[in-house]
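Chemist: sequence and predicted model, in that order:
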Amino acid sequence: MYKVNLIKLFTFSLLQCLLLGAPIQAQDRSEELDRLIAFARLAGDIQYFSPTDMVNNMVLPDGWENIIWNGVRMSRITANERDFVDSLARYFRPIEPSLQLTYAGEKITTAPQRVEKELTVSRQHKGLQLYTGRTGAFKSIRTDRRSLIADANLSYFDFIRIRVPQGQAGKAYEIKLAYRSEHNRLLKCYVNDTFKEDMNLAASDSVYIQRDTIPQDADFYLIKLVFSESLGAFSLAHDGFIRIGGKKYSIKDLTVEEVPASIKGVEWRMIGNDQKLFDEVNEIGDTLRLQLTGQISAEFPLAVYATKEETYPLAPVSAVHYPYNKGLPKNLYFDTEIQNDLNLRLTNVILIWNVFRIAFVYNPFDEKSEIEFLRHTLNEVLEGKDLDDYDFTLRKMLHAYKDAHIFYYNKLQKGKYEFSAPITLIHLGDGFYVKKVHDESLDGRLKPGDRLIAIDGEPIEKRWKKQRYFATGSEANLINNAGVFGLLYGQSGSQVRLSFGDVDTKADKEITTVRNFRHPKKHLYTSFLERSDNRMLNDSTYYFNLSDNNLTDTLLRFIDDPTKHIIFDVRGYLTRDSEQKKLLNKLITDTVVQRNMLGYHILSPTNKKFVSGPQVYVPENKNPKAKFYFLMAESTQSAPETFLDVIKYWKVGTLIGKHTAGANGNINYQYLPGDISVTFSGIKVVNSDGTEHHRNGIPPDHEVGYTLDDVVQKRDPFIEKALEIIALHADKKL
């Protein structure tokens, strides 16, 4: 009895180790990190560059998130490096049958015999398309074979949606289809996401008879046509009738507005093999080689032979029966509780790191420093005490990539950084000052120009060392987002004790207030303008807040009036209306060809290049224009930077203010287990004169910033500078 209890205790302890992430025995931390890094590199490269059917199919069953999570657990409980190599072989050979592993010069696995087939399959990436977070600008495919990730972009259309005639449930039916296609088409029939049959349509202008059976007890019947955006020239229609149990019915007469949501229906998926994204491809013989540790090396092919049905060599198991992609909850993306699992925390770091090292266009690391960065980050997670430590580690990780287009969300932290003390701050070079007070109870105790000294007794200099990690990108962007719009944030309703230096007396003073204020995020940069509405500032000068307002008839009339001066305020974002109505085309008088955005063509971790594509802007008319002036600041980023790049380098108007954020280009979304998401830059941007844009932005023609006196007097030096320039031009004409 005593022995049985001991066995039960040992079994329970082992299970706890596997589930909670604790190693079975004390290990040298350095060796543990070596194995985690080796696993991370191999897993990421196979996931994104192996072209096998198994790698492709692993997108769907339980996903690569499960594979990485279980691999992290495996790496941490392996007793020694030799056993670790054996584990890698068991783990990855079913996914990549051609994987070769070597340990201390000994071949652990060898390449199978080559089987030559008529197709060659390899991977191509434009940026990086992620199954968990799709963005239209990015695409990942397998040449000459279907990529399941492309299913994420399929369109669904109700082809037939009918009420089943009484007494016809469970009976066979047929539908005559008329179609037109220039080449062969394959429709795959699915029922409840389970493949049922193929429908082969030969290239022609022809008919096809589809036969099937209506389910027993069905009141409704639904057929969905599913196709990709790259469908090409193709048409498909029924002849208007369905024959059920030998009886002919009009489909129009049976059609209903909708069917119950519980009915998924039949899907006819029209899916072809992926076409090349660009000319350069991996070919048979191209190999990815990795030195994972001092003793372990790995390699696998970047291109394999295939038929229309399978890649070769064949995998020893199917995706459904692969044993190492199980374990995480079915709702892993939204289950915040799984962040308590240490292995899951390590997994998310690895998932981020692999994506960023492959596709982040502003990657600041070389291969050596990249690995050291991963080591440092994993070690921080292992040493972290709680979920707040973990969250802060992820913030520091993203901060290290130095791009203001990186956004981070962790649902577990929601609410902690949404409410501010009722004060707007401004940074004046030597510190943070009060710009505006939003609580009447603080009137007389606090005023514009007071300098912030401490928060809850902690000096600002010390608080800022940690707070700066809550943003990324240029120093100006850190100050604006982590400082001006971040220093005073905290839990809703929480009290905060603030120490200030009085602007007049220079004496220290202290106030206690409540975090109950939300800054309007619409404008990341606040001015001192008492009015932000569109209006005439003098007889010839019109102010238009382009970050807040849709285009008006008055603005459009003034644009083509050469006697007018128009000041556009772009210290926030651009309205969607200004893009939809093509404001830029109304401002220019000559065609502009902008080549400042560079797409990322990726064939392997070491074979990547940037390719530019033109953006063309054609003037709406060539009429004489008004004089244009544009106010901009450190918070001006993304689409406004594309807009202002044309204004600057094609001399459309005068730029006044500060360098923009230097954070432009499309972004990729990555969703992680535990309800976490991050974004990263997927398109590189340069200024049109060839200068660096990243973290530098568009330089102004006239640099302007706030002084302490501006803050105290509530002046807007940006507007004043614009009016000064306009007056100077008027004087010259006189």
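Modeler: Structure's in. What do you need? Model, not experiment: these values are computed from the prediction.
Chemist: from here on, just use CA atoms for contacts and neighbour counts.
Modeler: Will do.
Chemist: how close does the closest residue in space to T287 that isn't next to it in sequence sit to L101?
Modeler: Closest residue to T287 apart from its sequence neighbours, by CA to CA, 6 or more residues apart in numbering: P301 at 4.4 Å. Separation of P301 from L101 (CA to CA, to the nearest Å): 13 Å.
Chemist: this is the other structure I want to compare:
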Amino acid sequence: MKLKLTLIVFTACIILFGCTQPKIEYFVRPCKFVCDYPFNDTTKWAITCRVWGLLKYYHPNVTAGKLDWDKVLLERLKGISYSSTPEMVNAELKKMLHAAGKYTQKKDRHWNDSLNMNVNLCWLDHSFLDDTLRQELKKIASLSVKYPSYYGIDYGMGDDSIIHLMPQHEKKYDLDVVIPSFEYCLLSLFRYWNVIYYYFPHKYLMDTSWDQVLNESIFPFIRINDKQSYEIAFLKLAATLNDGHAYTVHRSYLPVNLNAIEKVEEKTVIKIDKGGLNKGDIIHSIGKREIDSIRDSLSALISASTPGNKEYRINRYITEMVFFNETDVTILRNGQKLKVHITPFPFEYEKPYLYKRITKDIGYVDLPLLTTEEIAPMFQSLSDARGIIFDLRKHPRQPLYDMNQFFCYLSDQKVISIFLMALGHPEHPGAYLWKIPQIIIPDSLKCTRFKGKILFLIDESTQSALETIAWEARVNFHATLIGRPTSGALGRIIKVPLPGFWASFSGFALSSPDGSELQRKGILPDIEVYPTMESIKAGKDEILEAAIEYLNN
């Protein structure tokens, strides 16, 4: 049987399969913009980036794929680097516009509120661009874009085989070509910045305006001289999105189930007995660096939607530093400072249980491991349990099962409510439309509803589709959520091919039925549970124990 990702189910719904289709309603959230661009060494590059991006996503010849738009940019960058006056930069940008070619102008359209809020063109009126360029760019920005745009996002349009959304036809370059060429480094920055500008629905939630981020990123990218500085520049850039889906993938991930470090009461605490370290040991320093300095450095390189999720990710990097490298770790144990020399050693991971009985009356399911074929046997095995605990923690992978079949065992209702969704308007890059999707359980699907209590365990590691499952279970099946607020990075990701690697970000905006944001907030539990030094020293899973106690009482 073909397995379906939860996210594919969403896409099938989004692209007109089972979704209610009200009149067009735009997603409107005011963003912070930078409008003033007087000429200087920074703004000449920022304006170049913006002009190139506007033409890439709106000029009819470019959106039709008639030009290699990367090549057009690369041909202009050397001349712009030598340009010392506004007139010289305008001349280079006119060459770029001329390269795009002539087009047939249609009647100017009125910009909808969503587009005005997300893609403000105030920079055209308050920059060093001359009147000729300004007026021509405004005309181009007023055009509708034929879907699918050559460089735009392919939203699938009903094709549920598409797992990852991504910009189309982006050229790939070997990293040896990119470094140390300032032209290719700027191409990387400009590509990423414009994809975010036109397709990231959460710019309004960022701590720093994306316009300001561009200005601050120009010279760090121009000064890139090796692979490490290239990676660091992108990590810092992605971190400004404040998005838990903003990955920049250069290397392999850590082992997924190694939960070895926790931050408790502002202390970085060991959770396992390994390599001479004990549960409850407090890390003071790694090598010659104090742990607070390490955490601060990592924070600048890690993108996360919530403070809790950022601390969780920092803990994973510290886990790698401590247990996967030979190093000295200075700890505090029972009030005494000790230095422990760590030598890397293989970890033996316990084989996880897909489902089991914790007690005679309580079932446990590691939900992200579940597959479609195992849904019916799981519910049959636990059918007489007083309650089932579904664990949604510590799994970066998304669930691989048919949501209809899973939900069928939890409710008699045929229509399952899910989030409000804001999706990119395919003909107007930068605008977003509200959709009100539903999951419809077909009449042909017959299940015996589970009649016991339903609990879901969540914490700051619970992200993306796992967050949506928790929310849907509470809203539709009266499930109780126990643990800590989730990651706050919801919806499908958009993957961006970049020279040398790929990046990603949250491509949809998901909201509660009242329109309130879930991005950067996460799903809040009904019962909050936080770790303590005592629970860590005792090796307890405090969230699971709270769930068992809840069911027993």
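Modeler: Perfect, I can see it now. None of these values were measured; they are calculated from a predicted model.
Chemist: how close does the residue nearest to T287 of the first structure sit to I67 of the first structure?
Modeler: 20 Å.
Chemist: all the strands of the stretch 401-550 of the second structure, residue numbers only.
Modeler: 415-417, 420-424, 432-435, 438-440, 453-458, 480-483, 493-498, 501-506, 509-511, 527-528 (DSSP state E, counting those that start in this stretch).
Chemist: by how much does the second one deviate from the first structure on average?
Modeler: Superposed on the first structure, strand 420-424 of the second structure shows a mean distance of 2.0 Å to its aligned residues (mean CA distance after the TM-score superposition for the first structure).
Chemist: before we move on, what about the fifth one?
Modeler: After superposition onto the first structure, the mean distance of strand 453-458 of the second structure to its aligned counterpart is 1.2 Å, using mean CA distance after the TM-score superposition for the first structure.
Chemist: can you pull up the most central residue in the second structure?
Modeler: Centroid check for the second structure by CA atoms, centre = their mean gives H245 as the closest residue, at 1.4 Å.
Chemist: that one matches what in the first structure?
Modeler: For H245 of the second structure, the aligned position in the first structure is occupied by H405, per TM-score structural alignment.
Chemist: circling back: closest one to W45 of the second structure among the strands of the stretch 401-550 of the second structure?
Modeler: Checking those against W45 of the second structure by CA to CA gives strand 493-498 as the closest, at 19.1 Å.
Chemist: which other residues reach that closest one?
Modeler: 164-167, 170-173, 188, 191-192, 195, 245, 502-508 (CA atoms under 8 Å, 6 or more residues apart in numbering).
Chemist: buried ones among those residues?
Modeler: 165-167, 170, 188, 191-192, 195, 245, 503-508 (16 or more other CA atoms under 10 Å).
Chemist: just flag the most distant two among those.
Modeler: Top of the distance list for those (CA to CA): S188 and F508, 23.1 Å.
Chemist: re the thing from before, can I get the strands of the stretch 401-550 of the second structure in TSV with distance to V62 of the second structure?
Modeler: As requested, the strands of the stretch 401-550 of the second structure are exported to TSV (distance: least, CA to CA, whole Å):
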stretch	distance to V62 of the second structure
strand 415-417	40
strand 420-424	19
strand 432-435	22
strand 438-440	36
strand 453-458	45
strand 480-483	49
strand 493-498	18
strand 501-506	23
strand 509-511	28
strand 527-528	52
